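1. Sequence below, structure please.
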Amino acid sequence: MTAPIFPLSAVVGMDDLRLALVLNAVSPAIGGVLVRGEKGTAKSTAVRALAAVLPAVEVVSGCRFSCDPADIDPDCPDGPHDFAGPRESRPARLVELPVGASEDRLVGALDIERALAEGVKAYEPGLLAAAHRGLLYVDEVNLLGDHLVDLLLDAAALGMSYVEREGVSIRHRSRFLLVGTMNPEEGELRPQLLDRFGLTVEVAAPREVDARAEVVRRRLSFDADPTSFAAGFSAAESELASRILTARELLAQVALPDAVLRQIASVCASFEVDGLRADIVIARTAVAHTAWEGRSVVDGDDVRMAARLALPHRRRRNPFDAPGLDEEQLDNALDDHSNDDDPHDDGPGGAPAPQDSPAPADSSSPTDSGSAPERPMPAPGESFAAPTDTFRTRRLEVPGVGSGAAGRRSRAKTDVGRVTGSSRPTGKAGRLHLVSTMIAAAPQQKARGRTSAGLILRRQDLRLARREGRESNLVLFVVDASGSMAARSRMGAVKGAVLSLLLDAYQRRDKVGLVTFRGDSAELALPPTSSVDTAAARLTVLRTGGRTPLAAGLLRAREVLRVERLRDPRRRALMVVVTDGRATRRGGGDLEDAYRTAALLAAEGTAAVVVDCESGPVRLGLAGKLAMALGGPAVRLEELAADTLAASVRTFTGAA
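-> I've put the predicted structure just below:
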């Protein structure tokens, strides 16, 4: 007997979350739910509770891939099945995908036990097979390794899992309700996976005292006696399950009028969402909501509800944009279409009628985002420059091969990356490379007296997989904010370039830090963090002016890197110094001190890139000298185009 789980109907508040989960249960074609929220907000509790109210599924008896007797998969590895064969009904499965899972665990692989014991090639299904016609749950989905994300994306998009590995060539259906939960403080989600989720919900702990007290009361009651607590909500759970089943049956009868479909298109066009997936998701969600409400015709209220859940994560085009949806703009878009007497009339001259709703903010500049702090007033002797537009950069790599946390920047030896070969065991733990092990043992079978099925193995036959993937790094920006950098146009370009590199760091799952120096000292403007939008906000309001304590900036960076090495020895760092190379301080001598500090950083193995911000007809080349002392390349600010920067970094790192 399984232990009772916390009932979905017992969850306090979080109406949007419960509605999004229920609508996906009614119509799995919506595409799943992404639940974003701070820690301790019952995200996982609600998701696990959903499985208990999902309708049971009818499957072919004995099929490991949950084939539907009414729609048998002709390519099922356990087939062929007989349409008139035995069948059984079982509860829908909740399958959890751990963040640290291997590819074998997700897609399946060669059945090692049968291969070694019987000498036959057989397939062992993975989690994608187990999740077919059920719920696939990924906790901390934003921390999921890229190699698993790619496989998950393919299965979610195609409804089919393809396995081509270790001599196994298999494909099987894999259609599931995908639910992911994440804490945005730990980093954002890869954009390709973000768009795959049909709906998104932001959750937070209630601020009302009564609601918080009720949450605690119910949790304590459940922990004290789970069985009795669950029994107290059994009637509500049964009613919820019955309503989901009724809505599923009504789904095919719901009508989506053409006027409502045009209204959906109008809303998506107003918000300028990319592609057409949002239109499709809103339509499916509105139909599911209509069925959930027991009606047969979709109306504007259904569209509004669906848009509130389907659009927020598709409006966020980079990590510097504020999440959420402008509901006033949504209402305007809905009203504009509703008040249009002739939906085919585009206005005088055939031109589209102007929208009353405000135009969406330009996502290329974080200063347009609601998340950016208010611009400070500069003090006497200081200035403030807004950043220029961001641009796309290519990968900067730390030299060599590391072993840090999974990411998308530098080369690394990993336990979950692609297999690049095999090697004999050296005393360290590792994953068995089955094919290489069998190849090593095969020539010895006759000498070992093999007379029946199975493979005779010896210790010397064992081979471990050698894998290589990508790691995330610490990218520490050291920015000169002195008076020599204070020219308005130049500092704006500097900020735009650093913001572009921050965007790249977000996409590659790096930690970022920000050291600035001006006046008589340097400060750690942002301790190393995974929240690059915070770094962008700090940089956006950065003021400039005063002397140039270059040596102090490098010493502060060295101290930050030293502390981070102690905290996370496996995470390698890349220091990006943004300066014109000048150094001035009271008493003089700062330039010599700066070069000595740079040489010390180079001797400690710190990888560095210098962005040369010197301008004017006469150039002193000081940033180039600093780069030589650091042992890294120097890239002029006006040459900081993606291709130029990438070429310079490849020259430095030897990357292909």
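2. all contacts plus neighbour counts: C-alpha atoms, from now on.
-> OK.
3. Distance of the residue nearest the centre of the chain relative to Thr181?
-> Centroid-nearest residue in the chain, with CA atoms, centre = their mean: Leu189, separated by 1.8 Å. As judged by CA to CA, to the nearest Å, Leu189 and Thr181 stand 10 Å apart.
4. Proceed likewise with the subsequent sequence, for comparison:
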Amino acid sequence: MPSLFPFSAIVGSDDMALALTLTAISPAVGGVLVRGEKGTAKSTMVRALARILPPIEVVAGDRFSSDPAEREPLSPDGPFPTDAPVETRPVRLVELPVGATEDRVLGSLHLERALNEGVTVYEPGLLARAHRGILYVDEVNLLHDHLVDLLLDAAAMGRSTVERDGVSIEHAARFVLVGTMNPEEGELRPQLLDRFGLTVEVAAPRDPRTRVEVVRRRLAYEADPDGFAARFAGAELKLTRRIRTARELLERVVLGDAALLKIAEVCAAFEVDGMRADIVTARAAAAHAAWHGRAAVTREDVRAAARLALPHRRRRNPFDAPGIDEDLLDRILGEDELPPDPPPSDPSPPEPPSGPDSGPDSGPEPSGTSPDQGEGSGDDETWTPLDNDRPSASDGEPAGPEETETNSGTAGVASPDAPYRPKVFRVAGTGTGEAGRRSPALTRTGRRVGARRPDGSTGTVHLPETLRAAAPHQRARGRKGPGLRIRGEDLRVAVSQGRESNLILFCVDASGSMAARRRMAQVKTAILSLLLDAYRRRDKVGLVTFRQSAAEVVLPPTSSVDIAAALLRDLPAGGRTPIAEGLLAAAEVLRLERLRDPRRRPLLVVVTDGRATAGRDPVDRSRQAARWLAGTGVAALVVDCETGRFRMGLAHRLSVELRAEHVPLGEVAADALTAAVRERVA
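-> Purely as a prediction, here's the structure:
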């Protein structure tokens, strides 16, 4: 097996290296979340981290890696005698696949021994294997919610409890949680985001010389992995020794009152939620001091800790840029060094400091020259409330300067209002889509509702049903003695009912026929509000607009709040109304999404007054496009935006051709639009 790419050979990811190393020094910090674009060596650096960590001592033969120095280790293989043999082994890096089953993560009944020997034996899962090591989740933002719940429980309690299939087990599960993600593929569930102690935003270096060095090292590694690793063996050993020294020094690092007060001032200034930010920053600052060989926390340590511990905890709106304001951070910290704590006024011995048992926030020395990386980013886990005193479109006030009702090509840009929390809406029926948190569906996770024969897809074994299928055939199979004779046709897998994620695709008339600018501001607000809810529920939301003579996919189906905000901000409106082009463009988006994810059920929401005015025979072409789209079987809803005393009912006719529900709506107020969608899909 070829050697891994050395940790010390990675160029241009200094902040990430700092966060990983400090968390390794003090696991109490709570792990690292790495956000960044594709091709920035996120996975490479995480996998290389385990190779530079000092080895650990474990009780020989214990499947749960118990610490021999622990008085009463929480291990199902215990209790152990005081003179139990001890062995030394490297720190494990356990990778948790995003598609893993609950049995694989928690562990379950040892099926082979249960069937052949008739005994109940627990087979440990990934959480047990990761104890005292690193649990790595690549694409952590795509992790199914049932696995997120398991990680939250283990991270909070430091132990894992298994109660299933006749097994009742509890074992220690303390690990460094490291996750990597690409924000373009969706955001992270807020509860899990808050569990990461540190976060880092990585990007490819922009300095050409640094990029050349990255390519040079990668090509050298691929040509001779073992030889390349040997070149950096000395640097790797130096990092290992430095981490071991920092761990020993961490217990003696003094986190004085002045440092604690400065940490509190920084956290208060950035308006973080809760007290976890203060605690993590204090632990990271102490670890940073130990990493640099200092016996007391300094201003530099607090600054480094705040840069990594606060970005994903500070309050921000969806339109705000991620990261923290470093100028504000420097003003709060000031230029003077933290004063030392005054000596105690009485001769009694001082109490031990509260911070040294906490974790790290800095990594190895920079291995190459590169521009500064972006600060770690995170998303506000709270909803932005609407200002009740602010006039809204539903109150009769325009959301922005109104577009003149004309069919000219002049386009205006309307900005959305502050997003709000929409009510939960669900697609009717029971689907089979990817696990999410919205509509009922038959999924791999959730509540067991039955059993079935395996059809080639993976699934959780339904043990009682498997035994029930095999039991009547034991005499015919010549069974003698204990144990059952199981054959392939006896196997049954569980049928689980949970929830799925959906796709809501808006097809919006952006022409100038009906005060489009006002309408677009309200539609933008509705989409962003639905998107904020959708990313928590693993949904996708997309937007197709049509104006002048063509349609445009303004917002491809996505779960990313940041990308949605950027694309929707400058959405223009005005011109003629090419309804046929809009419907055809929406059909193409749905077709492509069906190829990418055939099990995700969509709902098409068409927002228009039905007045087709662009192209030759526009009315006839729009009806033909609607009939063709209806033939694809997509569920649809037409929101009628026609206003005025005399109405032509064109949107209603369009809904008939589209086989969609028609919702008369004088004005497309954002809250009314969301209510209409909710009523249609409930």
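5. Remind me what the lengthiest strand in the first structure packs against, helices and strands.
-> In the first structure, assigned by DSSP state E, the strand with the most residues is strand 406-423. The elements that strand 406-423 of the first structure packs onto, with contact taken as 3 or more CA pairs under 8 Å, 6 or more residues apart in numbering; DSSP states H and E, are helix 146-158, strand 464-471.
6. quick one: contacts for the corresponding residue of the second structure for the residue nearest to the centre of the first structure?
-> Using TM-score structural alignment, the partner of Leu189 of the first structure in the second structure is Leu188. By CA atoms under 8 Å, 6 or more residues apart in numbering, Leu188 of the second structure lies in contact with Val140, Asn141, Leu142, Tyr535, Arg536.
7. Helices of the stretch 101-250 of the second structure, residue ranges please.
-> 102-106, 111-116, 126-129, 145-157, 190-195, 208-223, 225-231, 233-250 (DSSP state H, counting those that start in this stretch).
8. what's around Asp111 of the first structure, how many residues?
-> Neighbour count for Asp111 of the first structure, taken as other CA atoms under 10 Å: 15.
9. quick one on the thing from earlier: overlap of the contact sets of Leu189 and Thr181 of the first structure?
-> Here Leu189 of the first structure and Thr181 have Val141 as joint contacts, going by CA under 8 Å, 6+ apart.
10. So which bits of stretch 657-670 of the second structure are buried?
-> For stretch 657-670 of the second structure, the neighbour count (16 or more other CA atoms under 10 Å) marks 657-665, 667-670 as buried.
11. Give me the distance between the two termini of that stretch.
-> 26 Å.
12. Run through who's touching that stretch.
-> 393-394, 519, 522-526, 623, 626-627, 629-630, 635-643, 651-652, 655, 676, 680.
13. Among the residues you listed, name the ones in strands.
-> Using DSSP E, the contacts of stretch 657-670 of the second structure in strands are Ala635, Ala636, Leu637, Val638, Val639, Asp640.
14. quick one: the biggest helix by length in the second structure to the first structure mean distance?
-> Determined from DSSP state H, the single longest helix within the second structure is helix 516-536. Taken over the aligned residues, the distance from helix 516-536 of the second structure to the first structure averages 2.8 Å (mean CA distance after the TM-score superposition for the first structure).
15. buried ones in the stretch of helix or strand Asp643 of the first structure belongs to?
-> In this assignment (DSSP states H and E), Asp643 of the first structure forms part of helix 642-653. By neighbour count with 16+ other CA under 10 Å, helix 642-653 of the first structure contains the buried residues Leu645, Ala646, Ala647, Ser648, Val649, Arg650, Phe652, Thr653.
16. Next, give me the two most distant ones among these.
-> The most widely separated members of those are Leu645 and Thr653, with 12.2 Å between them, by CA to CA.
17. List the contacts of Leu193 of the first structure.
-> Contacts of Leu193 of the first structure (CA under 8 Å, 6+ apart): Val149, Leu153.
18. Next: Leu539 of the first structure.
-> Lys495, Leu499.
19. and it, how far is that from Leu502 of the first structure?
-> 10 Å.
20. Check Val60 of the first structure too.
-> 51 Å.
21. more neighbours, those two?
-> The residue with more neighbours, out of Val60 of the first structure and Leu502, is Leu502; 26 against 23, by other CA under 10 Å.
22. Alignment lookup: the more buried one to the second structure.
-> With TM-score structural alignment as the criterion, Leu502 of the first structure matches Leu531.
23. Its match and Gly542 of the second structure, how far apart?
-> Taking CA to CA, one finds Leu531 of the second structure at 9 Å from Gly542 of the second structure.
24. how about the strands of the stretch 1-150 of the second structure, start to end?
-> Ranges of strands in the stretch 1-150 of the second structure, per DSSP state E, counting those that start in this stretch, are 32-36, 56-59, 86-89, 93-95, 107-109, 122-124, 134-138.
25. same thing with the stretch 451-600 of the first structure?
-> Counting by DSSP E, counting those that start in this stretch, the stretch 451-600 of the first structure has these strands, from start to end: 464-471, 474-480, 511-518, 521-529, 543-544, 573-579.
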